[in-house]
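K.L.:
sequence unknown, structure follows:
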């Protein structure tokens, strides 16, 4: 299994046009990766990852279904000294991946953006700034979002090789999957979207 700890690809699509170009080239920006049952890396067992960038330079994504039970949104606001605490609204937290685990990223609907937001698709963006946390705490911000600590990253060709090696399936993303209220069920739900019964798969089964 290829390692998943390089820096994000230098030429990550930073606009809707870039994301569209990546999709046209056969890349999977904006789709969900779903780990096969035989995933050999325990950090990604039964993981569902939103690919925020995928190109010839590599890929980066956010794991959606590894909750952070030891840290709450209120705790994070307090640590960052952001008001108000308690906040007017909250979003759930997830362990986004093994790279830069102390850095926060909000994956969110694109109805709210700020300078530096990465446009993943027409309706989806990724923001790593204090402004979005403050906006959410005050009751505003994007309609839907999830706060990730860290991310998953792949170097040039690594993810493509893993997909060819049957480590991952891919499924189109929608808000029900991206912002699932029960992340512990997300892997099975994503599998069912593909018409797959996980119990019927072996680690060497084919890929989408």
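P.N.:
Ah, there it is. Quick caveat, the model's predicted, so the values are computed rather than measured.

K.L.:
rest of the way, CA atoms for contacts and neighbours
P.N.:
Noted.

K.L.:
can you tell me the closest non-neighbouring residue to residue 73?
P.N.:
Using Cα to Cα, 6 or more residues apart in numbering and skipping the chain neighbours, the partner closest in space to residue 73 is residue 90 (6.4 Å).

K.L.:
how near is the one you found to residue 150?
P.N.:
19 Å (Cα to Cα, to the nearest Å).

K.L.:
and what of residue 60?
P.N.:
The gap separating residue 60 from residue 150 is 11 Å, by Cα to Cα.

K.L.:
put this beside the first:
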């Protein structure tokens, strides 16, 4: 077999694999619940993955705002007293732990990049910014997270419970009422790069 023919076969295999399986789960990608999601806690959810490695998987549900305003959720924080923005429900695991996603363009300093243009930090850091008069223009505070034991997500993907999609800043802060339906109508991406497919995002969370 000539080298050029071998290279062509390798390329065709890569194209076929990407078409058949789409993106792989990785930090900075989205999990979009399938139409027949069997777990009622995750029906019509979109989850931003923060960690995916041999130790398991962790992510935040992006489209579940709660009925609680930040001022109600954090009554001991005086700087949150007048905040009417909702507390977001990041998932059923550790609901007493908070995560903050911030628009990178509005971020004073610090935090960990999870998607191009989006960084994650904790409530204490956010409160510090607000106290210094440097409140970010756009951010969301999440209570809890979604989690999978090692190998669990792979089984759910094989069963068709989830589709993996690339995440963007616009999707992270999109209208939650339309996000899931919007993504399920879009074609599954092929050959999109997993920019953060190796390693893990250092997860910075804050206890309530």
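P.N.:
It's in. Owing to the predicted nature of the structure, the values given are computational and were not obtained by experimental measurement.

K.L.:
just to revisit the earlier point, more neighbours: which of residue 60 and residue 150 of structure 1?
P.N.:
In this view residue 60 of structure 1 and residue 150 are compared by other Cα atoms under 10 Å, and residue 60 has more residues nearby, 27 against 21.

K.L.:
distance of the nearest residue to the more buried one once chain neighbours are set aside from residue 159 of structure 1?
P.N.:
Using Cα to Cα, 6+ apart and skipping the chain neighbours, the partner closest in space to residue 60 of structure 1 is residue 153 (4.3 Å). Using Cα to Cα, we find residue 153 of structure 1 at a distance of 9 Å from residue 159 of structure 1.

K.L.:
again with residue 71 of structure 1
P.N.:
The gap separating residue 71 of structure 1 from residue 159 of structure 1 is 30 Å, by Cα to Cα.

K.L.:
quick check: neighbours shared by residue 153 and residue 159 of structure 1?
P.N.:
58, 59 (Cα atoms under 8 Å, 6 or more residues apart in numbering).

K.L.:
who are the contact partners of the residue nearest the centre of structure 1?
P.N.:
Closest residue to the average C-alpha location of structure 1: residue 62 at 2.4 Å, with Cα atoms, centre = their mean. Going by Cα under 8 Å, 6+ apart, residue 62 of structure 1 touches 49, 50, 51, 52, 96, 97, 107, 148, 150, 151, 152.

K.L.:
counterpart of it in structure 2?
P.N.:
Counting by TM-score structural alignment, residue 62 of structure 1 lines up with residue 60 in structure 2.

K.L.:
all helices of structure 2, in order?
P.N.:
With DSSP state H as the criterion, structure 2 has helices at 3-21, 70-73, 123-131, 152-159, 169-172, 176-185.

K.L.:
now tabulate those helices in JSON lines and tack on mean neighbour count and distance to residue 81 of structure 2.
P.N.:
Converted to JSON lines, the helices of structure 2 look like this (neighbours: other Cα atoms under 10 Å; distance: least, Cα to Cα, whole Å):
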{"stretch": "helix 3-21", "mean neighbour count": "12", "distance to residue 81 of structure 2": "47"}
{"stretch": "helix 70-73", "mean neighbour count": "19", "distance to residue 81 of structure 2": "4"}
{"stretch": "helix 123-131", "mean neighbour count": "16", "distance to residue 81 of structure 2": "12"}
{"stretch": "helix 152-159", "mean neighbour count": "14", "distance to residue 81 of structure 2": "39"}
{"stretch": "helix 169-172", "mean neighbour count": "17", "distance to residue 81 of structure 2": "25"}
{"stretch": "helix 176-185", "mean neighbour count": "14", "distance to residue 81 of structure 2": "24"}
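
K.L.:
which of the ones you listed sits closest to residue 38 of structure 2?
P.N.:
With distances scored as Cα to Cα, the stretch of the helices of structure 2 nearest to residue 38 of structure 2 is helix 152-159 (9.9 Å).

K.L.:
please list the outside residues in contact with the closest one.
P.N.:
With contact meaning Cα under 8 Å, 6+ apart, helix 152-159 of structure 2 is reached by 56, 57, 162, 163.

K.L.:
mind giving me the PyMOL select for those, buried ones only?
P.N.:
Written as a PyMOL command, the selection of buried residues from the contacts of helix 152-159 of structure 2, which uses 16 or more other Cα atoms under 10 Å, is:
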select buried, resi 57+162+163
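
K.L.:
now do the contacts for the nearest residue to residue 67 of structure 1 once chain neighbours are set aside.
P.N.:
Distance criterion Cα to Cα, 6+ apart; nearest residue to residue 67 of structure 1, sequence neighbours excluded, is residue 94 at 4.3 Å. For residue 94 of structure 1, the contact set (Cα under 8 Å, 6+ apart) comprises 63, 64, 65, 66, 67, 68, 146, 147, 148, 149.

K.L.:
what of residue 167 of structure 2?
P.N.:
Counting by Cα under 8 Å, 6+ apart, residue 167 of structure 2 has contacts 28, 29, 30, 48, 115.

K.L.:
ditto for residue 195 of structure 1
P.N.:
Applying Cα under 8 Å, 6+ apart to residue 195 of structure 1 gives no contacts.

K.L.:
check residue 66 of structure 2 too.
P.N.:
Residue 66 of structure 2 neighbours (Cα under 8 Å, 6+ apart): 86, 87, 88, 89.

K.L.:
ok, and those in structure 1?
P.N.:
Comparing the contacts of residue 66 of structure 2 with structure 1 on both residues aligned by TM-score structural alignment, their matches' Cα atoms under 8 Å, the contacts found in both are 87, 88, 89.
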